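[1] using only what follows, build the 3D model:
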Amino acid sequence: MSRLSANALLLLAAAIWGGAFVAQANAMAHVGPAWFTGLRFIPAFLVVLPLGLIESRRAARPLTRRNWLSLIPLGLSFTAGTLLQQIAVVTTSVTHVGFLTGLYVLFVPVLELVVFRRPPHFLVIPAALSALAGTWLLGGGLDGLMLGDILTIVAALCFAVQIILMDRYVRATGRPVAAALGQSLVCVAIGLGAGAVFEPIDWNAVMAILPELAYAGILSGGVAFLLQAIGQQYTPAPDAAVLLMAESLFAALFAALLLGERLTTAGWAGCTLLFLALVTVQLGPLVRLPRFRAR
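    Got it, this is the predicted structure:
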């Protein structure tokens, strides 16, 4: 797969995620965050499972014990980020959650530099800052941190870890579907377990959110994360983080098309900065610093 095709898959995943914030917020009027998190990843797991079986049959070698164990930290980081984000939707505005979740675009290159001593392409940091500024303008800024804001910042850090672990797992095994299935299974187990212990459940309420579960589960939780896993085989993690951050841009576009919302001048400026960030990441590897010869 070409890098251009991989980037297109990552952008499609971002578009699907862009529509998920509304589903997540609407569902919180009926069920708790743990139940919703656990339930949404049941269809996510099932819709990807047939592809996992095909991938397993075609694999050149079976997964080792170390490969299976590597799915645990991947699933834990993903589940932690998802749960924290879902709780934050209840305790702060969706605008704040959408903005602060985008902080993972900065956390990814920082973590890769600090932990793995792997510096990103020199254009990734300016692109990340441009995307971050664009999301700030798109969301209207922040007027003070609340508990939900802090939870979202921690969630963004968890998602940054997940992006890096996904990158390393897929490159080591060549099994993107196994990675998507593994993190979904961990999410189901922890979400349903926490829901059963801490949250009362009304099954009539569950029936009321079936459309939200279908979108957040099948499309956002299943298809989009599978696209992420495939795309990250061919796009470096820091670049992928900036591309995936376009979910905030798609969220604004969906709101305008489906809900009749209109962007302010600052919002259009934010869209422009996000677009520039995506172009920078796309063209970045073609740019090389000049080499100077000693005289």
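[2] CA only for contacts and neighbour counts going forward, please
    Fine.
[3] what's the burial count for residue 27?
    Residue neighbour count, defined by other CA atoms under 10 Å, stands at 23 for residue 27.
[4] I figured it hits residue 207, correct?
    No - proximity of residue 27 to residue 207 does not meet the contact threshold set by CA atoms under 8 Å, at 10.7 Å.
[5] could I get the contacting residues of residue 25?
    89, 90, 94 (CA atoms under 8 Å, 6 or more residues apart in numbering).
[6] correct me, but the second one touches residue 28?
    Spelled out, that is residue 90. Yes - the pair residue 90 / residue 28 is scored as a contact, 6.9 Å apart, by CA under 8 Å.
[7] okay, and the common contacts of those two?
    With CA under 8 Å, 6+ apart, residue 90 and residue 28 have no common neighbours.
[8] to compare against the first, here's the next sequence to fold:
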Amino acid sequence: MNIKEVRSNILLLITATIWGFAFVAQRVGLNYVEAFTFNAVRFALGALSLLPLMIYQKKVNEGQNKKSTAAVKTLLLGGLVAGSALFLGASLQQVGLAYTTAGKAAFITGLYIALVPILGIFLKQRVHFTTWIGVSFAVVGLYFLSVNEGFSINKGDLLQFIGAFFWAVHILVIDYLTKKVNALTLSFLQFITCSILSFIVAVSFENISVFGLSQAPVPILYGGICSVGIAYTLQVFGQKYAKPSHAAIIMSMEAVFASIGGMLLLNERLDLRGFLGCSLMFTGMLLSQVGGFTKSEEDRKAAA
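    Have a look, this model is predicted:
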């Protein structure tokens, strides 16, 4: 593992920490602001927070060769695709948080860790047998965490589960695009796309309240500046040199930080069944990534 990979992994761990506590901020925000309004504002704030960095970057790169038309198209299309995946994942997550706890939402969302290598099959990526073992553990864990005695699943947990697919897609899209386009500009474009789509839905179906927004400055600012502007941008830069499997396993730590935040700040508690479910899911997340590490070691030996 070279210094660039180490730096990337550190950035991704910081990202996981910020995202974990963001589940608390998002849940508190729902007490004052409806889901799509909250996301529209926080992703707009995230985009605005990047403008000073983009202006600075433009000055530093002034005089360099201009991008080709093809490169600009790739950037714009990439921002639209990444932003759309982000919108779907963030929307399902925020709506679902109204019906479940921050800790449970984070662990279920974390299923994208297991889904990333599975979806990679469609990109002709080899799936290690430990991935299937990991997915099995995760599914059993999800059962203990979310399915009650009547064999029904909580509405909020179901929305988080569906959203996990879109988070997995987002991880793969970002991994592909960071090798081809400017990471900072890509972050800005995906935030703007997500904010616009969220605003359209908010105007169509929600009652946008300025008073409600004024009552939730801390959740909105944390969700916008920290969770979006800082963390999602760190994700883009972090994934630039980190292997997808390594990135996924590090970011799975957000579930742990969310649980800690939920217990400390929201007084959330899990029963024994819930702890068992979380333990199995976390084990599944880890196992699903073992193949990625094994393959990397094989590649290293082959190159030696």
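[9] follow-up on the earlier one: quick one: which of the contacts of residue 25 of structure 1 sit in strands?
    Of these, none are assigned to strands by DSSP state E.
[10] quick check: of these, which lies closest to residue 44 of structure 1?
    Nearest to residue 44 of structure 1, judged by CA to CA, of the contacts of residue 25 of structure 1 is residue 89 at 20.7 Å.
[11] what about the closest one, how many neighbours?
    Number of residues near residue 89 of structure 1 (other CA under 10 Å) recorded here: 25.
[12] re the thing from before, looking at structure 2, which of the contacts of residue 25 of structure 1 still make contact?
    Retained in structure 2 by both residues aligned by TM-score structural alignment, their matches' CA atoms under 8 Å are the following of the contacts of residue 25 of structure 1: 89, 90, 94.
[13] the last one -> structure 2?
    Just to be clear, that refers to residue 94 of structure 1. By TM-score structural alignment, residue 94 of structure 1 lines up with residue 102 in structure 2.
[14] just give me the residue closest to the centre of structure 2.
    Of all residues in structure 2, the one closest to the mean position by CA atoms, centre = their mean is residue 167, 5.7 Å from it.
[15] please tell me I have it right and residue 155 of structure 1 contacts residue 85.
    Yes - applying CA under 8 Å, one finds residue 155 of structure 1 in contact with residue 85, separated by 5.9 Å.
[16] overlap in contacts, these two.
    The contact lists of residue 155 of structure 1 and residue 85 share residue 101, where a contact means CA under 8 Å, 6+ apart.
[17] who touches the match of residue 94 of structure 1 in this structure?
    Counted by CA under 8 Å, 6+ apart, residue 102 of structure 2 has contacts 23, 24, 27, 258, 259, 262.
[18] and if you look at residue 195 of structure 1?
    Residue 195 of structure 1 sits next to 32, 33, 34, 35, 38 when contact means CA under 8 Å, 6+ apart.
[19] and the furthest pair within those?
    32 and 38 (10.2 Å).
[20] looking at those two, which is more packed in?
    Per other CA under 10 Å, whichever of residue 32 of structure 1 and residue 38 has more neighbours is residue 38, with 25 against 18.
[21] correct me if wrong: that one contacts residue 186.
    No - using CA under 8 Å, residue 38 of structure 1 makes no contact with residue 186, being 9.1 Å away.
[22] now for residue 185 of structure 2, how many residues are close by?
    Neighbourhood size, residue 185 of structure 2 [other CA under 10 Å]: 20.
[23] hey, which helix is longest across structure 2?
    helix 272-303 (DSSP state H).
[24] give me the buried positions along that one.
    Buried positions in helix 272-303 of structure 2, judged by neighbour count with 16 or more other CA atoms under 10 Å: 274-292, 296.
[25] could I get the contacts of residue 195 of structure 1 in JSON lines, plus columns for secondary structure and distance to residue 71 of structure 1?
    Output for these, formatted as JSON lines (DSSP: H, G, I helix; E, B strand; the rest coil; distance: CA to CA, whole Å):
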{"residue": "32", "secondary structure": "coil", "distance to residue 71 of structure 1": "26"}
{"residue": "33", "secondary structure": "helix", "distance to residue 71 of structure 1": "23"}
{"residue": "34", "secondary structure": "helix", "distance to residue 71 of structure 1": "21"}
{"residue": "35", "secondary structure": "helix", "distance to residue 71 of structure 1": "22"}
{"residue": "38", "secondary structure": "helix", "distance to residue 71 of structure 1": "17"}
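[26] now do the contacts for residue 12 of structure 2.
    Contacts for residue 12 of structure 2 (CA under 8 Å, 6+ apart) come out as 234, 235, 238, 239, 247, 250, 251.
[27] try it again with 6 Å
    With contacts defined as CA atoms under 6 Å, 6 or more residues apart in numbering, the neighbours of residue 12 of structure 2 are 235, 238.
[28] next one: residue 244 of structure 1
    Here residue 244 of structure 1 is in contact with residue 14 (CA under 6 Å, 6+ apart).
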